[in-house]
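Participant: how would this look folded up:
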Amino acid sequence: MARLFIFFGILALLTACSSGNTALRHGHYDLAVQRASHRLSQKPGWSKRGHVLAPLVLKAAFVRAYEQRQNTIRQLSAGTEPFRWERVYAEYENLQKLTDNAAKCTNCADWLSAYPISYRDQQTETRQLAAADRYQVAEQAFALREENRLAAKDAFLNYRKAAEWVPDFRQAQAKAQDALPFAVLRVVVEPLSPTREISATENTQLQGLIFEQIGRNDAPSPFVRLYPPDENAGEGYPIHEAVQMQVTDYSSYNEHVSSSCTTVYSNQEYKVGEKKINDSTKVDIMEKVKGTLTTFRREITAGLTLRMRAIDTQTGQERWNEPVWESRSWVTEWQTFSGDDRALNGHSLKSADSFPPSRWSFYDSMRDELARDVARRLRNRYAHD
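Facilitator: You can find the predicted model right below:
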């Protein structure tokens, strides 16, 4: 324990002595300034070397970091890269952080006075330029909103981004709301198709449960709306996709019985007979007794599968196709034994459960969960549209 305290004590001292010189040598100039500034905020301690070195490290690292970031700003400003002003803004943020760290050094005021103390004006100007960039892209996409849903979505997102840079930049928030209705993917979930797997009544019940589960959930994403099949679907806007569903398989009650045999032995030996070892002497024959343990297994299974697919309403092409399924199983085991009961070593035989679930309870459980599965699958499928 004493060694542990000594180790952590030495580690703390070494950490306190860090002047940022290592970060400077590796070209991590911002980190070097931060560490040197932190070192100067501490007492010199038992070793003053780090405290003496820190101001030199801070100045060298600051100058290099400043030049590096200013060079990046000049290159970005002169370029044509989309949304470059957002990167320029990040550089000004880093310059401000760099300056704030350096300003903590009370003995650095003389040389630091040659550099800006604040970048607020540059940041304000850059915000305007970044907002204008986003707004211009949004305007180009907005012009295509009625014929291209993804363009409308792009317009919405870029209007919102412009407003994040400058609140209500050229009424960008209002323009975003104008674009939103055209950016939404509208999907109608059609009634279940007829099937031979379950009855028409059961099909209708399952359909009702599915629509109930869909109605309980929020929209999968801000750009997707799921509609039931009624006259109000789409709210006056075109329907893009139709989801079709059909129960394709129902295995109601499959039963399988199997068995396996095992020879078991007693843990101790018992007298099973006698034998003579000469004409006048008899000895007991001691052996482990055995028997045959037969284990029977009865398994009942059921399954319900529904296939879903989405159709593009304009082209009729299939967009996606996948199954959803539920299964249930019930198992019971029992045992019989033949042979010497002492081979059981006091263990009791398994008894069968005489009352398996009904096929109707199996079906109801699968049906209810399948409805929830469909709602979850639709939510996951359209979560990123």
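
Participant: hey, let's count contacts and neighbours off CA atoms from now on
Facilitator: OK.

Participant: Counting residues, name the longest strand you see in this protein.
Facilitator: strand 241-276 (DSSP state E).

Participant: what's that one packed up against?
Facilitator: Contacts of strand 241-276 with other secondary structure elements, assessed using 3 or more C-alpha pairs under 8 Å, 6 or more residues apart in numbering; DSSP states H and E, are made with strand 185-189, strand 282-312, helix 359-381.

Participant: quick one: contacts of the last one?
Facilitator: When contacts are defined by C-alpha atoms under 8 Å, 6 or more residues apart in numbering, helix 359-381 is touched by residues 206-207, 209-210, 213-214, 217, 219-220, 252-253, 302-304, 324-328.

Participant: Could you identify which of the helices and strands packed on strand 241-276 is most buried?
Facilitator: Comparing the helices and strands packed on strand 241-276 on average neighbours per residue, with mean count of other C-alpha atoms under 10 Å, the densest one is strand 185-189 at a mean of 23.

Participant: Please generate a structure for the following sequence too, so the two can be compared:
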Amino acid sequence: MKTISRLRYFIYLSILIVGCTTGKNALQKGNYNTSVVKAVNRLQNSPQNKEAREVLASAYELSLAQHLRNIDEAKMSSDVLRWESVISAYEQINQLSNQINSCPACLTVVPNPQRFIAELADSKFKAAAVRYALGVQLLNAGDKLSARKAYQNFERTQQLYANYKDTQQKINEAYNAAVLKVVVQPARVNSEYYQEGNEYFQQRVSEWMNNYQYNKFVIFYDERQASKQRIVPDQIMRLRFDDFVVGQTYVKERVEKLAKDSVKIGESRASGPIYGTVKATLSIFDKKVASSGLLDMTVIDYNSNKVVRQRKLTGTYVWEDQWASYKGDERALTKHQLAISKRKEVMPPSPGALFVEFTKPIYSQLISEISSFYNNY
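Facilitator: From the prediction side, this is the model:
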């Protein structure tokens, strides 16, 4: 009984697999395009497959009729973008034709698969005309949001019909009208001790902004670029250090009394090694040099002079050093204590280098803030 049950299962599975590969199941579900594709694939591998031939004949006629019906309905529609629906239907018909033409066995079933080359080209021209008109209308609205939509419509115009009228010129006009121009005023410091560190910070910010590409409708300019190109900004981003402290030094000394028992301190001819306690006084010095700053990022609308974004960004860097000295017997010290006792006090980095270090976390926060504000602006 189990053998019969297994046999029935494999027969059912085989029928199911054949139905899937010939496209019969897709045909029964009304997926005519899919059914045609599956039947074509089957006939390419098995040209005499009876079921696949029957499926192809039925599926192609039904698919063609469905697409032609969709085309007629789209043409009568009030949808302003109806020609793009027409294009989609023609393209699917032509794609089916290409698939059948690439399969010799299929051509014996569907000898002359229809193609609509001229009709497709005409539909693309009409769709491009609609997109172009929409773009012009939106561009004339005079605001940035409409200009962005205009840009998208002109791009679609070019995709539909290359070199339609002056589309490339309109794309450039729309982009220039849509783009947000942000002039960045760098943070300045008066002291020459920190000038190099500040220049490094500003250079990193400028490099990031010059390479910014996430939102193509936002462009950053430094003051020099803006002046040279005579840019009239939409926004001003002002960077300013509200406060910073570099090189605050703290030195802490702690003294430890050390003793270690059972240390060989001598030797006697009579009794051998002599063990006792060794002692030392260890002075450990911990030095910290702290640097920190507060950067104000303020974005101002150029026309209204209103603040549209403001953030306070903080950064801190602490440089540390440790050394020690001792008096007494070095055998009372651990290996670590002995090692630091051999170290000498190290000079901290220069003020400029310390400035760079505390601005690193500020830079990371600044980039994050700019990205979150402008990426989807």
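
Participant: mind checking which of the helices and strands packed on strand 241-276 of the first structure is nearest residue 27 of the first structure?
Facilitator: For these, the distance to residue 27 of the first structure is smallest for helix 359-381, at 45.0 Å, taking C-alpha to C-alpha.

Participant: I'd like the distance from that closest one to the chain centre, please.
Facilitator: Offset of helix 359-381 of the first structure from its chain centre (C-alpha atoms, centre = their mean, to the nearest Å): 22 Å.

Participant: what's the answer for stretch 311-330 of the second structure, then?
Facilitator: For stretch 311-330 of the second structure, the separation from the chain centroid amounts to 39 Å (computed by C-alpha atoms, centre = their mean).

Participant: Just the buried positions in that stretch, please.
Facilitator: 313-318, 321-326, 330 (16 or more other C-alpha atoms under 10 Å).

Participant: rewinding a little: can you redo the helices and strands packed on strand 241-276 of the first structure as CSV with distance to residue 242 of the first structure?
Facilitator: Compiled in CSV, these are given as follows (distance: least, C-alpha to C-alpha, whole Å):
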stretch, distance to residue 242 of the first structure
strand 185-189, 5
strand 282-312, 5
helix 359-381, 12
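
Participant: Can you tell me which of these is nearest to residue 50 of the first structure?
Facilitator: Minimum separation from residue 50 of the first structure across these (C-alpha to C-alpha) falls at helix 359-381, 55.9 Å.

Participant: distance of residue 251 of the first structure from residue 173 of the first structure?
Facilitator: With distances defined as C-alpha to C-alpha, to the nearest Å, the gap from residue 251 of the first structure to residue 173 of the first structure amounts to 54 Å.

Participant: Pick out whichever of these two has more residues nearby.
Facilitator: residue 173 (19 against 14; other C-alpha atoms under 10 Å).

Participant: what's near enough to touch the more buried one?
Facilitator: Contact analysis of residue 173 of the first structure by C-alpha under 8 Å, 6+ apart lists 159, 160, 163.

Participant: Please identify which of these is nearest to residue 90 of the first structure.
Facilitator: Distance from residue 90 of the first structure was checked for each of the contacts of residue 173 of the first structure by C-alpha to C-alpha. The minimum falls on residue 163, at 17.4 Å.

Participant: Could you tell me where the longest helix out of those in the second structure falls in the first structure?
Facilitator: When the second structure is parsed with DSSP state H, its longest helix is helix 50-75. Alignment of helix 50-75 of the second structure against the first structure: residues 52-77, by TM-score structural alignment.

Participant: how much does the longest helix of the second structure stray from the first structure?
Facilitator: Superposing on the first structure places helix 50-75 of the second structure at an average distance of 2.3 Å from its equivalents, by mean C-alpha distance after the TM-score superposition for the first structure.

Participant: I'd like to know which elements that helix is packed against.
Facilitator: helix 2-22, helix 24-28, helix 32-45, helix 82-101.

Participant: how much does that helix deviate in direction from helix 32-45?
Facilitator: Counting by axes from the mean of the first three to the mean of the last three C-alpha atoms, to 10 degrees, helix 50-75 of the second structure lies at 150 degrees to helix 32-45.

Participant: Which positions in helix 50-75 of the second structure come out as buried?
Facilitator: Of the residues in helix 50-75 of the second structure, those buried under the neighbour-count criterion (16+ other C-alpha under 10 Å) are 51-53, 55-60, 62-64, 67-68, 70-71, 74.

Participant: can I get the buried residues of stretch 311-330 of the second structure in a markdown table with distance to residue 46 of the second structure and secondary structure?
Facilitator: As requested, those are exported to a markdown table (distance: C-alpha to C-alpha, whole Å; DSSP: H, G, I helix; E, B strand; the rest coil):
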| residue | distance to residue 46 of the second structure | secondary structure |
| --- | --- | --- |
| 313 | 69 | strand |
| 314 | 71 | strand |
| 315 | 71 | strand |
| 316 | 73 | strand |
| 317 | 73 | strand |
| 318 | 75 | strand |
| 321 | 80 | strand |
| 322 | 82 | strand |
| 323 | 84 | strand |
| 324 | 87 | strand |
| 325 | 90 | strand |
| 326 | 93 | strand |
| 330 | 91 | helix |
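
Participant: Have a look at how far, on average, stretch 201-215 of the first structure is from the second structure.
Facilitator: Taken over the aligned residues, the distance from stretch 201-215 of the first structure to the second structure averages 4.8 Å (mean C-alpha distance after the TM-score superposition for the first structure).

Participant: contact partners of that stretch?
Facilitator: Outside stretch 201-215 of the first structure, the residues that reach it (C-alpha under 8 Å, 6+ apart) are 191, 192, 194, 195, 228, 367, 368, 371, 372, 374, 375.

Participant: thought the first one was touching residue 244?
Facilitator: When you say that, I think you mean residue 191 of the first structure. Yes - in terms of C-alpha atoms under 8 Å, residue 191 of the first structure counts as a neighbour of residue 244; the distance is 7.3 Å.
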